[in-house]
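Provide a 3D model corresponding to the input given below.
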Amino acid sequence: MPDLSGKRIVLGLTGGIACYKSAELLRRLQDEGATVDVVMTEAATGFITPATMQALSGRPVWTDAWDSRMDNRMAHINLTRGADAVLIVPASTDFLAKLAHGLADDLLATLCVARGAVPLLAAPAMNHEMWTHPATQRNAAQLRADGVTLIGPAEGDQACGETGTGRMMEPDQILRALVAFFQPKVLAGRRVLLTAGPTSEPIDPVRVLTNRSSGRMGYALARAAAEAGATVTLVSGPTALPCPDDVTRIGVTRATDMHAAVMAHAPGADLFIAVAAVADWGIANPSDTKLKKKAGGQPPTLRFVQNPDILADVAALSGGPWCVGFAAETDHLHEHAQAKRQRKGIPLIVGNLAQQVMDAEDAELILFDDDGAHPLPPQPKLQAARQLITWIAQRLPD
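Okay, here's the model as predicted:
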């Protein structure tokens, strides 16, 4: 099911060149199942036309507080009744000031004041000098204190040709922030440490020993934990995946590097989820130069050394985090997963069949604890991650 299925969003546009990105955001909101009502300030119509937004939304666009299309001429009241959120994209310097001081001199500003308990989110977009101005910073602080969620701004090149903080977040970032806003905050105040991806053990400067892992499940869990309100640290082996929003990523290569990073952060964590496909063995005698083929086709002799057991070492910490492991097996999943859980001394292990999950977008997880096996339905990895996070949150000690 799309993340915003059944949600009605009031999308407000204020004056700024970033208005053109609101058209893409509108389509993305609809792709995620949202119904979108667009409200534009007069300044916004100088950058993008109401006709464009109406064609994209398939619904009337509202610009005038006195619009006669509503029988009672109370668009400022009617538009937010039954809405799930008001989202201002872009939010200009002037409009942030209006919001902070409760001004109501146009339709969009008035409906924000009259919205009642409907959540308000805003994505600031302005020149970096305008964003860093003391008045704007006071207004932003007041809005946060009033319960308004500010999405960004980002740092980067701006339409004026200057560079700095004030650039509007990209539509996909704003969409993810809105989706995250609606997720239950079941891990609020918790500190979560995760591992993800493979490790890579060097044989020589160009060859490595590794495990097959895309990192998708671990990254999905990091995103789901952040959406659930946790402070998330992700220790990741080499992957091509972007770091999830609001997640601190520590990049590592070898299993020993991952072990060191995890052990440095584990004492401060409430929850540790070991998702990474860590190589059980490293190469004891890696070559400093590229190994060459020998005459007669004899392969090089490699000596293996066992890598540290990251999960077991964290589980053994006195006062350490609540631990969750992963077991990717090729056969006898129930037997191997439960045996691994008991061997590691952890309360929960998540099992799956390797042949089902390698390079797949979906996951079919089975949770193993003292009470037995608890299968989750086959579903996209992000949905599985959210379900797993909820399941864990219900069992975390206080």
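
C-alpha from now on. contacts and neighbour counts both.
Will do.

now the strands for the stretch 251-398 of the chain?
Here the stretch 251-398 of the chain has its strands, by DSSP state E, counting those that start in this stretch, at 271-274, 281-283, 304-306, 322-329, 348-353, 362-363, 366-369, 372-375, 379-380.

right, and these - which one's nearest Gln54?
Nearest of the strands of the stretch 251-398 of the chain to Gln54, taken as Cα to Cα: strand 379-380 at 32.5 Å.

Now do that closest one: distance to the chain's middle.
Distance of strand 379-380 from the chain centroid (Cα atoms, centre = their mean, to the nearest Å) equals 16 Å.

helices and strands around it, which ones?
The contact analysis (3 or more Cα pairs under 8 Å, 6 or more residues apart in numbering; DSSP states H and E) places strand 379-380 against strand 362-363.

which other helices and strands contact the strand it packs on?
Strand 362-363 packs on strand 379-380, helix 381-393, going by 3+ Cα pairs under 8 Å, 6+ apart.

So which of those has the densest surroundings on average?
Comparing those by mean neighbour count (mean count of other Cα atoms under 10 Å), helix 381-393 ranks first with a mean of 19.

angle of that one against strand 322-329?
On the basis of axes from the mean of the first three to the mean of the last three Cα atoms, to 10 degrees, helix 381-393 is oriented at 140 degrees to strand 322-329.

Just give me how far helix 381-393 sits from the chain centre.
Taking mean C-alpha positions (Cα atoms, centre = their mean), helix 381-393 and its chain are 13 Å apart.

outside of it, which residues touch it?
186-187, 216-217, 220-221, 224-225, 228, 361-365, 376, 378 (Cα atoms under 8 Å, 6 or more residues apart in numbering).

which one of the strands of the stretch 251-398 of the chain lies closest to Val38?
Closest among these, using Cα to Cα: strand 379-380, at 30.9 Å.

hmm, back to that, mind putting the helices and strands packed on strand 362-363 into TSV with distance to Leu96?
Shown next, in TSV, are these (distance: least, Cα to Cα, whole Å):
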stretch	distance to Leu96
strand 379-380	38
helix 381-393	33
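
Could you point out which of these sits nearest Arg28?
The closest of these to Arg28 is helix 381-393. By Cα to Cα, the value is 17.6 Å.

could you give the angle of the closest one to strand 348-353?
150 degrees.

Would you do the same for the sequence below? I want to compare the two.
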Amino acid sequence: MLEGKKIVLGVSGSIAAYKSALLVRLLVKAGAEVQVVMTDDATAFITPLTLSTLSKRPVFVEYYKPETGEWNNHVDLALWADMMIIAPASANTIAKMANGLCDNLLMAVYLSAKCPVYFAPAMDLDMWKHHATQENVIRLKQFGIGIIQPGTGELASGLHGEGRMAEPEEIAEFISTEIKKKLPLKGEKILVTAGPTYEAIDPVRFIGNHSSGKMGFAIADRFAELGANVTLISGPSAQKSKFKIERIDVTSAAEMLEACQLHFADAKACVMSAAVADYTPEIVADKKIKKQEDRFNIDLKKTVDILKTLGSVKHDGQILVGFALETHNEEQNAIGKLQSKNLDLIILNSLNDAGAGFQTDTNKITMIDRELMSTVFELKNKDEVAIDICKKVIELMNA
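Next comes the predicted model:
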């Protein structure tokens, strides 16, 4: 859940600041980009060098660097962030947050933040229980600021009770859970196919195509990023998923059909981006065919149309998306496929468009829905194309 997330980590003046080092390490290890902003008091407990080394980014403490006059722009920092975590949040920092005081860079970033903000209190028992602190916490909750509850245990004063900052592992898990709660496809089952199929001629030769699987893998990753439980059925491909995805590897069209039939019924949406062979050898030789004749013929038979098969059993509320890679009569052919196979959406590619098609990092698509509403997109990176496709699928799911 933290993969690719941009996180501003605020560190205020508390003995618990030593835990921030492990927190930074956990967030970075989970794939997040972490920008640390410290108060001046926090530097007495842990050095900026430590947190800079772990985050692989410079740590910001002051509004500007006196030696160069360079400004640490608090607005840019706030806009950059997908979320902001203040850990540890001392009683003093919590009071400033609740009352809009802005006497350091951290508070300037906080007051400029439009992203979700969370704070992990860290202080002694009596400070935490004090009416003023509790009123400030209530006020922050009313602002929509999320609290990561302090734990109970031995405190720096020697007292035992509530007030110690949550452990770094607990904070990282808390943030991951919060992200999951807000994802639009949380818990939805999505089926995606990708890559080519290889139809065997003999033990060493096959009929195939040039599909790399890049588009399908990008779509699967985007769905996973949006919280879906993704099953990816892939033909032979060197691509790897960035997220935790159930991957089923197949080789032939028959194997892909079998896998799709096994998983389609439970899927809320299915995006069939695989380039499945239309024909397969009628007879597969059990030994390597030797080169003897000047001419060699292979009898082919049609493969089962996976997309049409799924379209025939699609239930109400289920979204089925197909792809059409065309060289001529592009829109006419795509619409024919959309209607004959009972699809909700067809993604049209044309090999006449430079930068589109197999083996490229870019794609240019046109989306056509059941009402024959057509949306043309410019040439984009396939990751960006995946965002557009998934956005449209969500719209159809919510319609």
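
follow-up on the earlier one: from the contacts of helix 381-393 of structure 1, which would you call buried?
186-187, 216-217, 220-221, 224-225, 228, 362-365 (16 or more other Cα atoms under 10 Å).

Could you export these as a markdown table, including distance to Pro60 of structure 1?
Shown next, in a markdown table, are these (distance: Cα to Cα, whole Å):
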| residue | distance to Pro60 of structure 1 |
| --- | --- |
| Val186 | 37 |
| Leu187 | 39 |
| Arg216 | 40 |
| Met217 | 41 |
| Ala220 | 37 |
| Leu221 | 39 |
| Ala224 | 35 |
| Ala225 | 37 |
| Ala228 | 35 |
| Asp362 | 38 |
| Ala363 | 41 |
| Glu364 | 43 |
| Leu365 | 44 |
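
Pick out whichever of these sits closest to Leu291 of structure 1.
Once Cα to Cα is applied, the member of these that ends up nearest Leu291 of structure 1 is Arg216, at 32.5 Å.

For the aligned residue in structure 2 for the closest one, which non-adjacent residue is spatially closest?
Counting by TM-score structural alignment, Arg216 of structure 1 corresponds to Lys214 in structure 2. Closest residue to Lys214 of structure 2 apart from its sequence neighbours, by Cα to Cα, 6 or more residues apart in numbering: Gln239 at 6.6 Å.

neighbours around the one you found, how many?
For Gln239 of structure 2, the neighbour count with other Cα atoms under 10 Å is 16.

next one: Tyr279 of structure 2
Counted with other Cα under 10 Å, the neighbours of Tyr279 of structure 2 add up to 17.

Now do the same for it: its match in structure 1.
In structure 1, Tyr279 of structure 2 lands on Trp281 (TM-score structural alignment).

Hmm, that match is touching Leu302, no?
No - the criterion here is Cα atoms under 8 Å, and Trp281 of structure 1 misses it with Leu302 at 11.3 Å.

my read: Leu241 of structure 1 touches Met217, true?
No - Leu241 of structure 1 is beyond contact range of Met217, at 11.0 Å (criterion: Cα under 8 Å).

so who does the alignment partner in structure 2 of Lys340 of structure 1 touch?
Aligned counterpart of Lys340 of structure 1 in structure 2: Lys337 (TM-score structural alignment). Residues near Lys337 of structure 2 by Cα under 8 Å, 6+ apart: Ala324, Ile346.

what do you get for the one 3 residues further on?
Counting by Cα under 8 Å, 6+ apart, Ser340 of structure 2 makes contact with Lys308.

Kindly recompute the last result at 10 Å.
Lys308, Gly311, Ser312 (Cα atoms under 10 Å, 6 or more residues apart in numbering).

measure the equivalent of Ser252 of structure 2 over in structure 1 to Leu79 of structure 1 for me?
Alignment note (TM-score structural alignment): Ser252 of structure 2 maps to Arg254 of structure 1. From Arg254 of structure 1 across to Leu79 of structure 1, the span is 55 Å (Cα to Cα, to the nearest Å).

those helices in the stretch 1-150 of structure 1, which residues are they?
Along the stretch 1-150 of structure 1, counting by DSSP state H, counting those that start in this stretch, helices occupy 19-31, 50-57, 75-78, 93-101, 107-113, 128-132, 134-145.

winner for burial among those helices?
helix 107-113 (a mean of 22).

Stretch 258-274 of structure 1: which residues count as buried?
Buried residues in stretch 258-274 of structure 1 (16+ other Cα under 10 Å): Met258, His259, Ala261, Val262, Ala266, Ala269, Asp270, Leu271, Phe272, Ile273, Ala274.

about what we covered before: and the strands of the stretch 251-398 of structure 1: which comes nearest Ala180 of structure 1?
strand 379-380 (16.6 Å).

tell me the secondary structure for Arg247 of structure 2?
Classification of Arg247 of structure 2 using DSSP: H, G, I helix; E, B strand; the rest coil returns strand.

got a list of what it touches?
Val192, Thr193, Ala220, Val230, Thr231, Leu232, Ile233, Ser234, Lys240, Ser241.

what residue of structure 1 matches up with the fourth one?
Spelled out, it's Val230 of structure 2. For Val230 of structure 2, the aligned position in structure 1 is Val232, judged by TM-score structural alignment.

gap between its match and Gly82 of structure 1?
33 Å.

of those two, who's got more company?
Val232 (26 against 12).

my read: Ile248 of structure 2 touches Glu258, true?
No - using Cα atoms under 10 Å, Ile248 of structure 2 is not in contact with Glu258, being 11.1 Å away.

so what's the match of Arg216 of structure 1 up against?
Lys214 of structure 2 sits next to 194-195, 220, 237-241, 273, 358-362, 382-383 when contact means Cα under 10 Å, 6+ apart.

Just want the most central residue of structure 1.
Central residue of structure 1 (Cα atoms, centre = their mean): Arg223, 3.6 Å from the mean position.

and that one, what element?
helix 216-227 (DSSP states H and E).

average offset between that helix and structure 2?
When structure 2 is overlaid, helix 216-227 of structure 1 sits 1.2 Å from its aligned residues on average, using mean Cα distance after the TM-score superposition for structure 1.
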